[in-house]
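Enquirer: Fold the stuff below for me.
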Amino acid sequence: MNVATTALSLVIATTAFAPVAEAAETTKTLTPFQVTSLAYRGSFNEAGIPGYGSLESGIATGDIVAEDVIEAAIASGRLSAEALDNSAFVSSVDNQLDNLVDRGN
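Expert: Presented below is the predicted three-dimensional model:
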């Protein structure tokens, strides 16, 4: 192989794997709505956050709060740990959770 062929192979290989790296990164940057939606659909059951009506009940009684849902999203690998330190993000998830309960009433 000459230098040009080797360089071209490297460019092709790098380009082929770039979408995989980007996809992994995007799973770490969910919106508060997406986090709440995943919780509602039961995506965080394994982390102790129930879905659907049980989630709504837990929110209404105060047994489940925004930080719990965010921690479950982090534990599932869908959200970066920095989200828990972002007070605006936590507040937005809290508002989304409240909207779930208000919508059900």
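Enquirer: Going by C-alpha atoms from here, please, whenever you check contacts or count neighbours.
Expert: Fine.
Enquirer: Skip the chain neighbours and tell me the closest residue to Ala39.
Expert: Nearest in space to Ala39, with sequence neighbours left out and distances taken as CA to CA, 6 or more residues apart in numbering, is Gly51 at 5.9 Å.
Enquirer: The one you found - how many residues pack around it?
Expert: 19 (other CA atoms under 10 Å).
Enquirer: surely it meets Thr36?
Expert: No - applying CA atoms under 8 Å as the test, Gly51 and Thr36 come out as separate, 10.0 Å apart.
Enquirer: and Asn95, how many neighbours?
Expert: 15.
Enquirer: Over to Tyr52?
Expert: When neighbours are defined as other CA under 10 Å, Tyr52 has 13 of them.
Enquirer: How about it, nearest residue that isn't a chain neighbour?
Expert: Distances taken as CA to CA, 6+ apart place Tyr40 nearest to Tyr52, at 5.0 Å, with adjacent residues excluded.
Enquirer: ok, the one you found - contacts?
Expert: Applying CA atoms under 8 Å, 6 or more residues apart in numbering to Tyr40 gives the contacts Pro50, Gly51, Tyr52, Leu55.
Enquirer: so of those, which ones are in helices?
Expert: Judged by DSSP state H, the subset of the contacts of Tyr40 located in helices is Tyr52, Leu55.
Enquirer: For the comparison step, fold the sequence that follows:
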Amino acid sequence: MRRSISVLLTTVLVFAATLPAAAQSQTAPTSFNPYVAKQPSTNQLNPFNLATLAYQGYFKDQGILSNGALLDAIASGTIAAQDIIQAAVKANRLSEQTLSDRGYRHHLEEQLQGFTAD
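Expert: Modelled structure (predicted):
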């Protein structure tokens, strides 16, 4: 009986000692990741989602047309990917750093071309 209590107490103590360490190890990597520390407070949309939101009219208040009018404006060159990125920044849907991100702009251009492809 004494041995059972001793084993039980040892198990409980070991479990209690390792539980906080295990919980801390799950959150520790994000606190040391410099990218996470620099994340803007706004949500970062991927280019596909941004193009979809623009098409659906989420940036009308920022002067971006929606639906077929947006497709016509893209095809004619009246609206470019950079215009949509600027509108999303004004609407607090993207961080200002996205304005200078060529890769992001390129992927958005590809999405918009996909919308206007026949």
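Enquirer: Post the TM-score for the overlay when you can.
Expert: TM-score of the superposed chains, computed with TM-score structural alignment, normalised by the length of structure 1, equals 0.72; 79 aligned residues with a CA RMSD of 1.3 Å.
Enquirer: The aligned partner of the residue nearest to Ala39 of structure 1 in structure 2: what's it in contact with?
Expert: Following TM-score structural alignment, the counterpart assigned to Gly51 of structure 1 within structure 2 is Ser66. Residues counted as contacts of Ser66 of structure 2 (CA under 8 Å, 6+ apart) are Ala54, Tyr55, Gln56, Gly57, Lys60.
Enquirer: that older thread, the residue nearest to Tyr52 of structure 1 matches what in structure 2?
Expert: Tyr40 of structure 1 maps onto Tyr55 in structure 2, with residues paired by TM-score structural alignment.
Enquirer: got the buried residues for the helix or strand that its match is a member of?
Expert: Following DSSP states H and E, one finds Tyr55 of structure 2 within helix 47-56. Residues of helix 47-56 of structure 2 classed as buried: Pro47, Leu50, Ala51, Thr52, Leu53, Ala54, Tyr55 (neighbour count, 16 or more other CA atoms under 10 Å).
Enquirer: what secondary structure does the most centrally placed residue in structure 2 sit in?
Expert: When structure 2 is reduced to its mean C-alpha position, the nearest residue by CA atoms, centre = their mean turns out to be Gln44, at 3.3 Å. Classification of Gln44 of structure 2 by DSSP: H, G, I helix; E, B strand; the rest coil places it in coil.
Enquirer: picking up where we left off before, gap between the match of Tyr40 of structure 1 and Ala17 of structure 2?
Expert: According to CA to CA, to the nearest Å, Tyr55 of structure 2 and Ala17 of structure 2 sit 54 Å apart.
Enquirer: ranges for the helices of structure 2?
Expert: Under DSSP H, structure 2 gives helices at 2-32, 34-37, 47-56, 67-76, 81-90, 102-116.
Enquirer: In structure 1, which residues correspond to the fifth one?
Expert: Under TM-score structural alignment, the match for helix 81-90 of structure 2 in structure 1 covers residues 66-75.
Enquirer: The second one now?
Expert: Using TM-score structural alignment, helix 34-37 of structure 2 corresponds to no residues of structure 1.
Enquirer: Just name whatever secondary elements that helix is in contact with.
Expert: With contacts taken as 3 or more CA pairs under 8 Å, 6 or more residues apart in numbering; DSSP states H and E, helix 34-37 of structure 2 sits against helix 2-32.
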